[in-house]
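Participant: my questions concern the predicted model and sequence given below.
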Amino acid sequence: MHSEEMMKKVGNELRKIRTQREFTLDELADRTGVSKLTLGKIERGETNPTLGVMWKITTGLNIPLTKLVSVEPSVAVSKCGEGFSLKGPDEAWKVEFIFQNQIDSTIEMYRAFLSPLATYCPEPHHKGLIEVATVMEGRIEMKIEEELYELKQFDSIKFEGSHVHSYKNLEERPAVLHLLLKYEE
C-alpha cells in the first residue's frame, strides 16, 4: 500500500474511533496533546504525521499504534524498505511496521533504524505496555529511567514502555533494531 493510501486509511480509522467514542476534534486534541488542526489534517489524509504525533494519539486513545494502520491480507510478507514507515522529528529514527495487526491485536512489531551516533527519545508509551528491543546491527545504549544498558548485535532488552527511555547509536554506521510492543489485553 502506498503512503498516500495508508494515510487516508489512518485518517478514516482515526475518525471512526473518534466518532464511536463520541469525541469532538477539540476533545480529542485535549486528550492527546495534538492540535485540532493537525488531527483534522490526519483524518482527511492530508498529512503524514511523525511517529511522536502518532504515539500521542494512540496513547490518548489508549489503543495500539497498529489499530490505526492495520491491513489484513491472508498472507503477508514484510520486506525491509517496502512497508509503511514513520520517522522521528529529526529523521534520525525510522520505524517500519511489520505485519500490521497480523499476529495479535495486542502485539506490534517494527524494524527500527537509528542514524550514526544519533539518539532517539520517544514519547512514553501506554501504561502496561511491554517493549522488547533486539539489536540486529550495531551497538546501542539504552537509557531506561536513569539506568544505562549497552546492547550489541543480537542482544535484547525488555522493559515497561511507559518508562522514560531512549536509544543511542554508539557507532558511526546505522543501527538496526527489531522492536516488539505488547499491550495489556
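Facilitator: Cool, got the structure. Residues are numbered from 1 along each chain as shown.
Participant: can we go C-alpha only for contacts and neighbour counts from here?
Facilitator: Will do.
Participant: show me where the protein has strands.
Facilitator: If DSSP state E is used as the criterion, the strands of the chain fall at 85-87, 93-98, 107-114, 119-120, 130-137, 140-144, 147-151, 156-160, 165-169, 175-182.
Participant: which ones are touching residue 19?
Facilitator: By Cα atoms under 8 Å, 6 or more residues apart in numbering, no residues touch residue 19.
Participant: ok now stretch 82-94, how far from the chain's centre?
Facilitator: Centroid separation between stretch 82-94 and its chain, computed with Cα atoms, centre = their mean, to the nearest Å, is 9 Å.
Participant: quick check: longest helix of the chain.
Facilitator: helix 3-20 (DSSP state H).
Participant: could you dump the strands of the chain into TSV with distance to residue 10 and mean neighbour count added?
Facilitator: Below are those laid out as TSV (distance: least, Cα to Cα, whole Å; neighbours: other Cα atoms under 10 Å):
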stretch	distance to residue 10	mean neighbour count
strand 85-87	12	18
strand 93-98	13	23
strand 107-114	16	22
strand 119-120	24	20
strand 130-137	23	20
strand 140-144	30	20
strand 147-151	34	13
strand 156-160	26	15
strand 165-169	26	21
strand 175-182	19	21
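Participant: putting a second one here so we can go through both:
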Amino acid sequence: MSDLDQLTQSLARNLRRWRGERGYTLDGLASRAGVSRGMIIQIEQARTNPSVGTTVKLADALGVSIATLLDQDQSPTLRLVPEDQAVRMWSTPAGSSSTLLVGTEQRGPLELWAWKLMPGDTSTSDPHPVGTTELLHVEEGTLTVAVDGHDHTVPAGTSAVFESHVPHGYRNDGAEPVRMKMVVSVPPHP
C-alpha cells in the first residue's frame, strides 16, 4: 500500500470516528464545515483525497487538529514522528511547502508545522474557529503575514503571534526562501 493510500485510509477511519464521537450526522458535519455531504461520504469511504482546504474545514468543524484526522497511530504515551512520516500538506511547483510535523488533542488541538515559502509564493487561509492562535518563528528570509487585511513584515530571527479567526495568509515578497516553524492552537471542542 502506498503512502497516499495509507493517508487516505487513515483520514477515512479518523473522520468517521470523530464524526461519530461528536454525534454529527453527515448533513450536520457538512453544514458545520461548509463541505458537501457527498464529499464527506467519499472521504469516509476512502474514495478521494480531499484538498488541504477541505481537510482544514473538516478538522475545524470537528474541533480536532489536522494531525488527528491524518494520524495513523496515536499512542497514549510518547509518540515519535520520524521525518518520513511528517505530512506534507501543500507544495508549489516553485518549491514552497508546508509540513505538519506533529499535533495533539490535549486541551484542544495543538499543531507544530514546518514551512518553506519560495520567493513570490503565497498561502492564504480561511478564518479558523474563534480562539485559535498561531505562533510562528521565521528562521530564514523575510515573511509577510497578512492578518485581516493588514500586512506585517517578519524578518529572520523574529517571532509573531496572532488570533487566526480572521482571514490570514503568508507571503514571500523577498528574493530568498523563507523557512519558519509555526504552532497552531485550536480551542477545545465544546
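Facilitator: Thanks, I have it. Remember, predicted model here, so these are calculated numbers, not experimental data.
Participant: follow-up on the earlier one: compared with structure 2, how much does the longest helix of structure 1 deviate?
Facilitator: On superposition with structure 2, the mean distance recorded for helix 3-20 of structure 1 (mean Cα distance after the TM-score superposition for structure 1) is 1.5 Å.
Participant: one step back: right, and the strands of structure 1 - which one's nearest residue 15 of structure 1?
Facilitator: Proximity to residue 15 of structure 1 (Cα to Cα) singles out strand 85-87 among the strands of structure 1, at 19.8 Å.
Participant: structure 2: matching residues for that closest one?
Facilitator: Under TM-score structural alignment, strand 85-87 of structure 1 corresponds to residues 88-90 of structure 2.
Participant: the matching stretch vs structure 1, mean deviation?
Facilitator: Looks like 1.5 Å for stretch 88-90 of structure 2 (mean Cα distance after the TM-score superposition for structure 1).
Participant: show me the contacts for the residue most central in space within structure 2.
Facilitator: Computing the C-alpha centroid of structure 2 and ranking residues by Cα atoms, centre = their mean puts residue 66 first, at 5.1 Å. The contact partners of residue 66 of structure 2, taken as Cα under 8 Å, 6+ apart, are 55-56, 59, 103, 111.
Participant: so which of those residues belong to helices?
Facilitator: Short answer: the contacts of residue 66 of structure 2 in helices (DSSP H) are 55-56, 59.
Participant: how about the residues you listed in a markdown table, adding neighbour count and distance to residue 122 of structure 2?
Facilitator: Listed next are those as a markdown table, based on neighbours: other Cα atoms under 10 Å; distance: Cα to Cα, whole Å:
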| residue | neighbour count | distance to residue 122 of structure 2 |
| --- | --- | --- |
| 55 | 22 | 19 |
| 56 | 20 | 17 |
| 59 | 22 | 22 |
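Participant: please say which position in structure 1 residue 112 of structure 2 maps to.
Facilitator: Under the alignment (TM-score structural alignment), residue 112 of structure 2 pairs with residue 109 of structure 1.
Participant: is it correct that that match is in contact with residue 95?
Facilitator: No - judged on Cα atoms under 8 Å, residue 109 of structure 1 makes no contact with residue 95 at a distance of 9.5 Å.
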